[in-house]
Every structure is written in C-alpha cells, then in structure tokens.
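> sharing a sequence plus its predicted fold:
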Amino acid sequence: MLTRRDFLAASTIAGAAAAAGLTRVAFGQQANNAPILLVLSLRGGMDGLHFVAPVNDTNYIAQRPTTLRVADSGATAGWSVASQSGLDFRAHAATVALRELYQSRSLAFVHATGLMNPSRSHFDAMDMMERGVTDRAAPLRTGWLTRYLSGLGGADDGFKSAAIGSGLPALFLGAEQTPSVSNPNDFRLWVDDYLRPYQMKILNGSFAGADPVSTAMRRMLNTADVFEQKIPRAANGARVPYQPRAGVSYPADWPAGELSGALQAVAQLAKLDVGLQLATVDFGDWDHHDGQEWRFRSRVAALSTALAAFWSDMQDFQSRLVIVTVSEFGRRLKSNNSGGTDHGHGNVMMLLGGPVQGGKLYGQWPGLAPDQLDEGDLAVTTDYRAVVAEIMTRLHPGSDAATLFPGFAAASPALGLIA
C-alpha cells in the first residue's frame, strides 16, 4: 500500500532526479558452474580435543574427566576417524550425522591447525585470523576473503559473495559490494512493488557519479533489482518462502535452528542462480569455560545435523561446493575446575565438499605429552592459512597464496585436501 509518507518521500527525491535512467547488471553466465566456497566460523574457540581426539592417549585420559573426552566405548562412544601411530582417533558421538559423509569421502578433518601466534585472546586471535596475519600490528587492512573475491574476475555480480547474518565479518574487511543477508526473502530496498521502478530510477540518478561511493551504490541497487526479479512469487505477488529439496528436513530446535536458517539462506542464494561463489556463516557460543559436557554436546549435534541437512539440500551443487570451518583457537588439554576448558591453541578444521579428498585425518599430530605441548596446549603444526589457501587456489587456479596471504609461503608439498 502506498502511504502518504512513501509518496512524499518518493516525490521529493524525484524532483531532483526525475530524468535519471535505470541501469541493470545481468549476472554473468560463467558463475553458473563456478565453485562455491562457504566459510563457517565457529566463534568462541571450539574445543577440537572434544570434537576429534585420540581416545586411547594416556595423556588425554589423565588430563580430562570422561565427561570432557571423546568416549572410546559404551553408548556414547565416538565413531572411528583414523588410526595413527597406535592412536585411535574418534569423533564425538554427537557428530554421528557426519559419519556417513566421512565414510563416503566427502568430509575430512585437519588436526593441530591454527594461528601461528600464541594469542589466547578471542578478539586478537580472530582479528589476525580473518585478516590473514600473524601480528595484530600488521598494516594489512583487508580480509582474506576480500582478496580472494577480488581475484575471481568475470562480471561484477552483486551476489558473487554474501555474509549471512546482520553484519560483515572481518573476513570481508574492505569488500565494497558484499551484502549481509539474514533471510534472502527479506532482502529489499523498497517499501512495496508499486514503488520499485520509481525508487530504482530515483536512486540510480542520485548516485550517477563516477566516485567510488556512487559506483558501489549503483552496484548494490542493481543487485537488489536483479535479485527482485529472481525471487519466486505466489499468484498474489507475495514472495514464496524457501523450500528445501524434497525429503530434506533441517533441524529447527535450539540451537540447531539458528544454523539451519543461515544455511538455508546460502542454499536459497545458490539455487536462485544469482552468481553466488562465496559465503560466510557464523555459528558461535563455543567458549565453554563451564558446563561443557552438555553445552558442547548440544552445540556439536546442532552443527552436525544442520550441516548434514544442508549437504543433502545442495545435492545439485555438491560437485562444486566446499565448506570449511574455522575457529580462533582450541582449548587447553587440561580441564578446569568448573566443568569446562580454558583458551588453548591448536584446533581441528573440518572440510566438506565434492572436491574434498575426504575420509582422512590430515595434519601432523604433535602429541599430548608435557614436552610436546605449547604452554599446556595442543601445538599448532599446520598453519590454518595452508588449509584455506590450498582450498582457494584449487577452486580458483587464478588465485595465488602469496596474494591471498602476503608474506605466507604455501605448504610444499600441498596437503592434498582438494582433488
């Protein structure tokens, strides 16, 4: 419905830009079969030693109660991941939804990964990790996904990238056009459909200059306009809510519902064929200083079931989809006195995708003996940048590790994560 306020607002702007034309950007065809990279941030410092661990390691057993370890037997026994040097690595029982993906070689783990900086500060570690530096004082003022995005080339499509949520993570620091989207069905710039062409005409005219701000605004407006034409509608013109692939049911209970909604937003953007190649999703609350037994179990079950549903929902895109998890640091080997764990260092990363060489546990295991730890924590033997650089350079051969992460030398030989 056109209100008096809407009319006056439109009329006022129209007086200044009535002659402006409407331009549109058509999404490039090359994006239709382009790889899609989803970075899933597990903020808070996820406990990799409670996710995938050597259950028969005597140091592991000695430093944690059974409630904070991956079980090796009984009803809550973890499922087998790998056997290395006599160590029995298993995944937490609550990740059972991922077992089939691991056994079908779509899922892989990389252990003892992390930031090559000893910081145990959430803010500092995440800042360095998302900018791709090892020193907070480093002058690099862009995120590594921004640098990856700038090298993708092709048409300057508005939905080539998207941050799912209410804001942009530092991974996209410096990105000029990446939108933040909570629900694609709510992505709009106008009050109602009747006003849309008039508002587009007015706004394009208001930003007709060649300066960077005007250019970015026109791109954003064109993105919104093309997206508006892609979104499915009912007979009455109302936007149709997203429907997953037949037979797929995302978990809706807490806390899985939060992640399910974000992953469905990614799936919807991919299926709308708007050129999506890069997305981020946050799933935090992993800072378990107390009550970790039930908090971790609930969180990891939510992560696993939502990811499994998303993987099934994205069946038509699996061959070109890669999901990678990152977390600012792991947790200490020794539990605290509050039924939790404190900030640590080394952690585990998870990769899921069609190009992933799954069914394997990658990385060099440093051991958990006192002289093998880093100030009491799992040591980092694989720079997380080696993992994400290998993913990005394999998905997009035009990418270069030295450009993505200035000053970083890519692992040689490569880990072999991506086919």
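In hand now; what should we look at? Residues are numbered from 1 along each chain as shown.
> from here on, just use CA atoms for contacts and neighbour counts.
Will do.
> all strands for the stretch 301-419 of the chain, in order.
Assigned by DSSP state E, counting those that start in this stretch, the strands in the stretch 301-419 of the chain fall at 321-326, 347-353, 361-362, 382-383.
> list the contacts for His345?
114-115, 118, 120, 329-332, 374, 377-380 (C-alpha atoms under 8 Å, 6 or more residues apart in numbering).
> which two among those residues are spaced furthest apart?
Farthest apart among the contacts of His345 by C-alpha to C-alpha are Leu115 and Arg332. That separation is 15.0 Å.
> most packed of the strands of the stretch 301-419 of the chain?
Of the strands of the stretch 301-419 of the chain, the one with the most neighbours on average (mean count of other C-alpha atoms under 10 Å) is strand 347-353, at a mean of 26.
> report the angle between that strand and strand 321-326.
Counting by axes from the mean of the first three to the mean of the last three C-alpha atoms, to 10 degrees, strand 347-353 lies at 170 degrees to strand 321-326.
> strand 347-353 - contacts with which helices or strands?
Strand 347-353 sits against helix 48-51, strand 107-114, strand 321-326, with contacts defined as 3 or more C-alpha pairs under 8 Å, 6 or more residues apart in numbering; DSSP states H and E.
> included below, for side-by-side comparison, is a second structure:
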Amino acid sequence: MSKSLPPHAEAQLTMKRRQWLKFSGSTLASALGATSLSSLMLTPSAAQTADYRALVCVFLYGGNDGLNTVTPTDNTRYNEYAAVRAHLALPQSSLVRLTGTDYGLHPSLSALGTAWADGALAPVFNVGPLYQPLTKAEYRAASNASQLIPDSLFSHSDQQVLWETASTDAHTRTGWGGRAAAVLGTANPVISVGGNGRFGLSELQGPLVLPAPGATFGIEGHQNLSWAPIAARKAALDALYADSHQNKLLDAYAKQQRDAFATSDRLGALVKTQPGDANAVSAITQAFAPLIVDGKVTTGIGQQLYQVAKLIHGNATVQGNRQIFFSQLGGFDTHGNQVASNVLQGQHASLLKMLGDAMACFHNAMKAIGMAQQVTLFTQSDFGRTFKPNNSSGTDHAWGNHHLVLGGAVKGRTTYGSYPTLALGGPDDVGVQSWELHGRWIPKVSVDQYAATLLKWFGASDGQLDAVLPHLSNFGSQRVLGFL
C-alpha cells in the first residue's frame, strides 16, 4: 500500500473501513468510545488480585420515587407520610422492615431482605446536586444565576447530567466515573452495559460500551475464522490497519481500529456467554436462576448485572484490578398511575421489582464467586419526586432523593444521611407559598460526598478526589459519609 494517498482515495478508503465495522448499527470504534480507543490497550495489571475492586452504577432514569422506595415505619412519621401521600401511600404492614431502624423498603424490593440481613445494604437519604451545603433560607435568598442553585432544577435531561457528572453546571462534559477512571489510571475506561451515557466520559475517552449477553461484540459475520473466506477477509483487514501512513489522522484511525479488534477479540466470547451456554459459570447461573427462562436472563437490568457479574469473574480477561461499570433502568417518570389498587402492582412497583430482584441476584453471585467484599453497587437517578401527589395519581419532579448501596464492604444494617422532615413547607421543602408546597426536598448530602465515599473505598487519595470532584472541598471535613 502506498504511504500517501490522494485525498479522494483516502476518503473512499475511510468509507469502506466504516462499512466493514458495523456493530449494532454503529461502528465498533464508536461502541468502544472512539474519542480515544488507544487507551483501551494500556498495560494491564495482574488479574484477580486481592486488591481488586469494582464499582457498579445503576442509574434509574426518569426520577425514582425515593419516598416510596424507603419509607419510615415508626407511627409518627408514617402517619405524616400517609396523610400527604394519601392514595399513593404504601400500607405500613406491607413494608419490608429494615431491622434495627425505623424504615422499610417498598414491598417490591423484598428480594433485598437477605442483603440487609447480611449487613451488605444501606440506604443513603436525601442526596442531590449541591455546590455547597445549602439551607432553605439561602435557597430562597439566592438568585437564579447564583452558583448555589444547580442548573435547571427539576429538568430530566439537566439533572441527569448533574448526577452523572457530579456538577451543578449542566454544560459539564465529563462524567465523574470517566474522570475517576482517567485520574486513577484504570486499565480500561468505564465499562458500560447500559449505553453511552455521560457518566463514563472523560476528556480523552468514551466508555467501553458492551452489548447484552448473547450478542456479538466484534465484526458481525467474521467470528468463524475456520472458514477460509472469512479468515482471508480478517487477514486483509489486519494488514490494512497494520500499515502506517504519513497522514497522521489516517494513522491514528488505523490504530483505533487495531485496538478495537484486539479488545473485541479479547472480550467477544465472554460478552456473548449466556446462562444456558456450556461455558457459563455455574455459580453465577445459579445466583441469577430466579431471572432465567430457557437459558436466558429475562429482564433488561438483570441482563446488564449478569453481564457485569461475568466480567468481574473473568477479570483476568477483562484486565486491571480497578473497574467501574455503568448500567441503567428507565421508566421512572411516574407522573400518572404510579400505584395500582394492589401495592405490588402499578408502574413503580413493577420497576422496583425488576431492580430489587436483579440487585439481589447480583449480590448472591458476588458471594458465590467470593467477590462480595470487592464489589460495591450503588444507585443514582435524575432526582426524587414530590411528596405531594399530583392530580393524575402520580408524582412530579423534585430534587433530593434516597439511594441504595449494596456490597460486602458496605457498613450495612443502618442508614446514612438525613431523612427529610415530612411537612409541606417545612425546613426541607423548597416551597413557602401555598401554590409551591409540593415537598421538593433540598438535599442534605451532595452527589460529590456520595461519589467521594465510593471512590475513597475504590482507592482514590484525597488529592485524586479533589481532581475528580471539584466541589468536594466546599463540604469541609464532611467529605465522605462512612457507609464503606
């Protein structure tokens, strides 16, 4: 091949290359984070060492109703809750009691009872984007342009960005997971089994996006190298991208493709494995048995956490002793028909059932493969929902929210953060005038503190935490929350 091609020939060659690399409707390079695929092939550290740790983010898109996820069980506060929640209130007797506390989980999360008994589950109350600690008086006195007020409060797209980036500026480009991977120099970028979200984006790199179990991760139709025509085509592609070019952009593109091929060759078989396959890990299959039908995991979030469990078990293949994973479950924008006549029915109950069952299976899988102490799962979401129901048997957009942290290293059987005062217009409600008394809680815990607690356990130094979380210094000595 010539070392220098005419511009029109280079353009044609580039187009042909893109046509070769189809992967779920986009190029494999794009799926791997085309901003800097070369960094995927950093020198790996020893696999499955005692120092291995993984963080697993589960983002609940749409804004999960935290008040019906973790609810007070003591009579005084339960009565306050029920008086405002009215027909949306969960019956007190239906709550999954968190023994040793005055709280209970939504009945659809009953599968997490074992994790609570294990001491591996902890709710974290009233978390949200904050620039610094904020009182109601300060909130009411601040102008819309004040840095104290996060951008575009109560907006789905903007608040998703603020949670994924640990910022109060909706124009922030990089996610806190992506920045952490870059600052800590992990062997891989954030590994996403839930799409190409902002959470895994760094300045020079996108997340490594993987498909569901059973899907092909690589060049579609080019897995059977024992067939001579396929082997010849693959060899031609390898030769094509092995050549160097005087054109630096073309040379960089060729390197990205080489790295993409290497990554898909390394992970393809692991990614594709399903529970019914002969090479499936029996301990993980048994842990996910409640979600398996005909050899396949049946729910989307179950498939994602099954995929993560395989990648953690196969860390010698994945490479690196620090991994950050991203998964997601959508549908939590429950403006209407949030509950049905039976509390175990309705949109919110169905979503929490999928979430709780998948989290429980994942926790059991980590115990079964001896990795529970080294893996921590945590939830995030756009925002909480209003304490007061709307006129459509649902709830509207709010601010502070309650989240769950799960793993063997979690200091469980207790709660963290500060549960809001359950009073419309009270000290935690942003509203004062009658028309704005909906129960939108001002967070007491920032996303920065929540993320810092996770990353401190993950191995980040104080200096690295400040680099990843620029607002963390605004919270003084209260940098971490102590749940790990």
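Okay, I see it. Keep in mind the model is a prediction, meaning the values are calculated, not measured.
> returning to that earlier point: closest one to Leu189 of structure 1 among the strands of the stretch 301-419 of structure 1?
Shortest distance between Leu189 of structure 1 and the strands of the stretch 301-419 of structure 1, using C-alpha to C-alpha, is found for strand 321-326: 29.7 Å.
> and Lys444 of structure 2, what's its match in structure 1?
In structure 1, the residue paired with Lys444 of structure 2 is Thr381, using TM-score structural alignment.
> typo on my end, Ser418 of structure 2
So Ser418 of structure 2 corresponds to Gln364, using TM-score structural alignment.
> do I have it right that that match meets Thr382?
Yes. Taking C-alpha atoms under 8 Å as the definition, Gln364 of structure 1 is a contact partner of Thr382 at 7.2 Å.
> which residues do these two both contact?
Common neighbours of Gln364 of structure 1 and Thr382, counting by C-alpha under 8 Å, 6+ apart, are 111-112.
> Gln199 of structure 1 sits in which helix or strand?
helix 196-206 (DSSP states H and E).
> tell me which residues in that helix are buried?
Buried residues in helix 196-206 of structure 1, counting neighbours by 16 or more other C-alpha atoms under 10 Å, are found at 196, 198-206.
> spatially nearest residue to Ala208 of structure 1, not counting backbone neighbours?
Closest residue to Ala208 of structure 1 apart from its sequence neighbours, by C-alpha to C-alpha, 6 or more residues apart in numbering: Ser214 at 6.3 Å.
> so that neighbour sits in a strand?
No. Secondary structure of Ser214 of structure 1, determined by DSSP: H, G, I helix; E, B strand; the rest coil: helix, with no strand assignment.
> nearest to Val25 of structure 1, out of the helices and strands packed on strand 347-353 of structure 1?
Val25 of structure 1 lies closest to strand 321-326 among those, at 25.1 Å (C-alpha to C-alpha).
> report all helices and strands that that closest one contacts.
Using 3+ C-alpha pairs under 8 Å, 6+ apart: strand 321-326 of structure 1 touches strand 36-41, strand 347-353.
> show me what Leu203 of structure 1 lines up with in structure 2.
Using TM-score structural alignment, Leu203 of structure 1 lines up with Tyr241 in structure 2.
> please tell me how far its match sits from Ser350 of structure 2.
Distance of Tyr241 of structure 2 to Ser350 of structure 2, given as C-alpha to C-alpha, to the nearest Å: 48 Å.
> for the aligned partner of Gly407 of structure 1 in structure 2, grab the count of nearby residues.
For Gly407 of structure 1, the aligned position in structure 2 is His471, judged by TM-score structural alignment. Using other C-alpha atoms under 10 Å, His471 of structure 2 has 20 neighbouring residues.
> coming back round to it: got TSV for the helices and strands packed on strand 321-326 of structure 1, with distance to Ala137 of structure 1 too?
TSV is the format used below for these (distance: least, C-alpha to C-alpha, whole Å):
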stretch	distance to Ala137 of structure 1
strand 36-41	23
strand 347-353	24
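> of all the ones you listed, which lies closest to Leu276 of structure 1?
Per C-alpha to C-alpha, nearest to Leu276 of structure 1 of those: strand 36-41, 6.8 Å.
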